[in-house]
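K.L.:
how does the following fold in three dimensions:
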Amino acid sequence: MTAPALAWLRDDLRIADNPALRAAVDHGGPVVVLYLFDEESPGIRPLGGATRWWLHHSLAALADDLSGRGGRLVLRRGPAEKIVPAVVRETGADAVFWNRRYGASREIDARLKERLRGDDIEVASFAANLLVEPWTVQTEQGRPFQVFTPFWRAAQQQPVRELVPAPRELTSPQHVDSDDLDDWGLLPTHPDWAGGLRERWEPGEHAAHRRLEHFVREVLADYHERDLPAQEATSHLSPRLRFGELSPVQIWHRAHGELTAAARKNAGRFLSEVGWREFDWSILYNNTGLAHRNFREEFDAFPWEHPRKADLEAWQQGRTGIPLVDAGMRELWTTGYMHNRVRMVTASFLIKNLLIDWRIGEKWFWDTLVDADEANNPANWQWVAGSGADAAPYFRVFNPELQAEKFDPHREYIRQWVPEIDGDEYPEPIVDLKQSRAEALAAFEHVKAARTTR
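P.N.:
Predicted coordinates:
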């Protein structure tokens, strides 16, 4: 009888287009499908509240999907280098398969691969969660790209792999111990702040595919209006990619499939946004401290203000007196999501009008966004700050009033989230936009000075 194979899932909570799961099934014996909740290993960043909520429901959906195919999801909690070998011993597995990670946690995988192979266990890892692997897209000098446009041009020259079919059925050992998902405490209880998330989202692979089809058939034709937050013109696929309920390869092939003429005109624009995700992961692969270190070292000289508690709380709670900023922060708190244009505006306001360190804002988004991942979240904050790769120049300050006039001219989005905007209860701005912009530009002189002395 063929020994079991272990398919170790991470941010790839899907059955279709899952090379590691496919390899475990093709191994020929029973398949132990393992999800390990690891917040202890070095290089692992503990999840924020919103992503913990999503993870709970995505795992529940995956367990149901596997059960419908005759399989079973095994849940364990603890450090990977302890738990994975233990599960191998318990099950008698002679092969372990996983899809590759690209942050600091890849060092865990490398050590495990060496250890398991030393125990005569077959180990294989696969490209599954990016269109192109970071080390395959480099400049002519063999260095990582630091500017998006040439990166994406080069990335598009790489072949995109074919889709991996989902197994129709699989057999999983039933005797393997598994944690109870509810015991992990991923859901908020006291207080239960997730009502807006439950109303807005349905996690899971099936829901992800429904959303992709809806976007391609009903929304992509209007994608050229994606900067208008009151319009339904964006994909809302980011949390699906975050947890791997969809792969970018699935999205790529669908965007090259059957489309209306209007949708086809926008397909390239949409895929370039998927390309930004690829670029951010390339940046993280080569700079694993992206969430806490300036990509551009000269920004270490920036004189951040010590944040006033009242100002920071006003920003977090959406009561700054700046309508577009407040609308975005309230959307975030209610739904775990914020429109991308508004993300840039709210981040710019914190960094450049309040002079609060981008890392403080990044941590808040990490805790409150359902799509926060370890590459995109810090890379986007550093882009706005001016400290990142291909970053907006520091002197480019998003004026939230002008942004509202241009992208929410009828205040539909603002009124949705700040209904008191036309009444007497709305607060005065906590900061003067013109004066605070001038102060930010003056502070930037410290960075310019540090740059010239290098």
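
K.L.:
from now on I want contacts and neighbour counts done on CA atoms only, so please keep to that.
P.N.:
Fine.

K.L.:
how many neighbours does Gln174 have?
P.N.:
By other CA atoms under 10 Å, 12 other residues sit near Gln174.

K.L.:
please apply the same query to the one 5 residues further on.
P.N.:
Each residue near Asp179 was counted by other CA under 10 Å, and the total is 13.

K.L.:
show me the contacts for it.
P.N.:
Residues counted as contacts of Asp179 (CA atoms under 8 Å, 6 or more residues apart in numbering) are 74-77.

K.L.:
6 Å - rerun?
P.N.:
75-76 (CA atoms under 6 Å, 6 or more residues apart in numbering).

K.L.:
ok, it to Leu73 distance?
P.N.:
Per CA to CA, to the nearest Å, Asp179 is found 10 Å from Leu73.

K.L.:
could you do Arg106 as well?
P.N.:
Applying CA to CA to Arg106 and Leu73 gives a distance of 23 Å.

K.L.:
and what of Ala255?
P.N.:
31 Å.

K.L.:
do Glu40 as well
P.N.:
Distance of Glu40 to Leu73, computed by CA to CA: 21 Å.

K.L.:
try Ala267
P.N.:
In terms of CA to CA, Ala267 sits 36 Å off from Leu73.

K.L.:
more neighbours, those two?
P.N.:
More crowded of Ala267 and Leu73, by other CA under 10 Å: Leu73, with 24 against 20.

K.L.:
contacting residues for the more buried one?
P.N.:
33, 63.

K.L.:
do Gln141 as well
P.N.:
Counted by CA under 6 Å, 6+ apart, Gln141 has zero contacts.

K.L.:
as a check, name the ranges of all strands in the stretch 101-250 of the chain.
P.N.:
Residue ranges of the strands in the stretch 101-250 of the chain, as given by DSSP state E, counting those that start in this stretch, are 122-126.

K.L.:
leaving out the residues flanking it, which one is nearest to Glu412?
P.N.:
With sequence-adjacent residues excluded and distances taken as CA to CA, 6 or more residues apart in numbering, Glu412 is closest to Ala230, at 5.9 Å.

K.L.:
for comparison, sequence B:
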Amino acid sequence: MTQDGPVVVWFRDDLRVSDHPALRAAVDSGAPVLPVYVVDDSGHGARPLGAASRWWLHHSLAALSASLEKRGARLVLREGDAEEEIRAVLRRSGASRLLMDRRYAAAEREQDQRVQRLAEQAGAEVESFTGSLLHEPGAVLNGDGERFGVFSPFFRALQRQGDPREPLPAPQRIAGWEGSVHSEALDDLRLLPTSPDWSGGMAETWEPGEKGAHRRLDGFVRDHLRHYAAHRDEPAADVSSRLSAHLKFGELSPYQVWHRVAAADATEEVRTKFLTELAWREFDYDLLERGHALEQENVHRQFDRFPWADVDQDVLRAWQRGRTGIPLVDAGMRQLWHTGWMHNRVRMVVASFLVKNLRYDWRLGEQWFWDTLVDADPANNPAQWQWVAGSGADAAPFFRVFNPVTQGHKFDPAGEYIAEWVPELRDLDAKGRQEPWTVPDDLAAAAEGTGLPAYPSPVVDLKASRQAALDAYAEMRG
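P.N.:
Okay, here's the model as predicted:
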């Protein structure tokens, strides 16, 4: 290690330069700064990203690299097992320190501990920071000093702790390390889809990167926040913040979102309603940090005995591609396939349909969402699937089955959302859009000109399948 070795900043789920505690500490140290990102599909740390998230990551890394370069530093890109890659960078650069924001899944924490040992053996000091959550998991406790298993008291306890810290400003100048260490070309990381490139809909919908994240936040607060509480469950209303992917990749910090919303010109009820969603994120990460393998294991282990149905691959594929014959389900799944995102109310409906009406294991849905969502998050995605399945913490009871027709009439009464994503039903009236089996003679005519076949019949009877799910639940309970 040389006397003037750089400070390595290991970027992970924090692809921004503002409100970045590790980067700020590196800049304030006065030492040259070496930013590094490792694409690690080894399975020894973070869960390997799905295809939609890899698309987002490519563009987010491009934006981060440009932002760092503008300030005087070069982003080093590596590919492989993060332990080996970080160790190689430390040795090659003679780094004096390794700084990083914390991660919380068990495999991530174990990998970070191994990296810390390797770094210290190489003579580099290691420090980690809280950057992606408002509070460290385990910091919000009940009166007995224990963690919460139910969300509402967790949120009240979080509120009693007061506002989180103010966001840190972005450094205007970064003294980049002038030495040489190998960096992969971004295109060589093969993050983008090819043969075919199916990402056109995502490119039309999103602007990955820190600038896009702040534009999205500003637009939401300016145009939609005041309508959020009243219309958040209406998929056609378009009042969702759509910040989830920006938060997942750390292009925004939750501190920035919290303070921006808390200071907005909106009623306290509206602000609190939105901040509750940030708190759910905190709650899910608290579960993840406890060691739950959320994407694999039922939080409530009695669901290990649940009698899932045998999977019909044609039916599963119909669910995945939005061809179940249930319009609200199909609209959501087509929105997901095209944009990499789905409205939250519709996520609950499509998940309930898979888990309860089809009685397929929730893990099948969680894995599909992991691969197709741009905001696929290691805590939120499995925790919310388990919430719907009834197997998670503070979950909806299993016997709460979301009837997709009832949900459609309630939250999309004119069928506007359905018409947007299921164009072969667009020419039908509101009832026909919600219940096309009531007008079967019109379905072929309605599909003309859309390039799509006539809308299919339902793959399952909603009433009979609901009863079968309740019978299975009773069987599990003995």
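
K.L.:
so after superposing, what's the score?
P.N.:
Once superposed, the chains reach a TM-score of 0.96 (TM-score structural alignment, normalised by the length of structure 1), with 447 aligned residues with a CA RMSD of 1.2 Å.

K.L.:
what's Trp56 of structure 2 aligned with over in structure 1?
P.N.:
Mapped onto structure 1 by TM-score structural alignment, Trp56 of structure 2 lines up with Trp54.

K.L.:
so what's the residue count around Tyr417 of structure 2?
P.N.:
Neighbours of Tyr417 of structure 2 (other CA under 10 Å): 24.

K.L.:
residue in structure 1 paired with it?
P.N.:
Residue pairing (TM-score structural alignment): Tyr417 of structure 2 is matched to Tyr413 of structure 1.

K.L.:
again, but for Glu166 of structure 2
P.N.:
Checking TM-score structural alignment: Glu166 of structure 2 goes with Glu162.

K.L.:
how much space separates its match from Trp135 of structure 1?
P.N.:
According to CA to CA, Glu162 of structure 1 and Trp135 of structure 1 sit 20 Å apart.

K.L.:
Thr2 of structure 1 too?
P.N.:
36 Å.

K.L.:
just Tyr35 of structure 1 next, same as before
P.N.:
In terms of CA to CA, Tyr35 of structure 1 sits 27 Å off from Trp135 of structure 1.

K.L.:
comparing these two, which residue is more hemmed in?
P.N.:
Tyr35 (21 against 12).

K.L.:
give me the aligned partner of the more buried one over in structure 2.
P.N.:
Per TM-score structural alignment, Tyr35 of structure 1 is aligned with Tyr37.

K.L.:
check Ile15 of structure 1 too.
P.N.:
With TM-score structural alignment as the criterion, Ile15 of structure 1 matches Val17.

K.L.:
excluding chain neighbours, what is closest to its match?
P.N.:
Ala170 (5.5 Å).

K.L.:
spatially central residue for structure 1, please.
P.N.:
Asp373 (3.3 Å; CA atoms, centre = their mean).

K.L.:
for the counterpart of that one in structure 2, which non-adjacent residue is spatially closest?
P.N.:
Per TM-score structural alignment, the equivalent position to Asp373 of structure 1 in structure 2 is Asp377. Spatial nearest neighbour of Asp377 of structure 2, chain neighbours left out: Lys248 (6.1 Å); criterion: CA to CA, 6+ apart.

K.L.:
can you get me a residue count around the corresponding residue of structure 1 for the one you found?
P.N.:
Structural alignment (TM-score structural alignment) places Lys248 of structure 2 against Arg242 in structure 1. Number of residues near Arg242 of structure 1 (other CA under 10 Å) recorded here: 21.

K.L.:
name the element Arg317 of structure 2 belongs to?
P.N.:
helix 313-321 (DSSP states H and E).

K.L.:
mean shift between that helix and structure 1?
P.N.:
Superposed on structure 1, helix 313-321 of structure 2 shows a mean distance to its aligned partners of 0.6 Å (mean CA distance after the TM-score superposition for structure 1).

K.L.:
buried set for the following helix or strand past that helix?
P.N.:
Next helix or strand after helix 313-321 of structure 2 toward the C-terminus (DSSP H and E): helix 327-339. By 16 or more other CA atoms under 10 Å, the buried positions in helix 327-339 of structure 2 come out as 327-339.

K.L.:
possible to save the residues you listed as CSV with distance to Asp188 of structure 2?
P.N.:
Shown next, in CSV, are the buried residues of helix 327-339 of structure 2 (distance: CA to CA, whole Å):
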residue, distance to Asp188 of structure 2
Pro327, 41
Leu328, 39
Val329, 37
Asp330, 36
Ala331, 35
Gly332, 33
Met333, 31
Arg334, 30
Gln335, 30
Leu336, 27
Trp337, 25
His338, 25
Thr339, 25
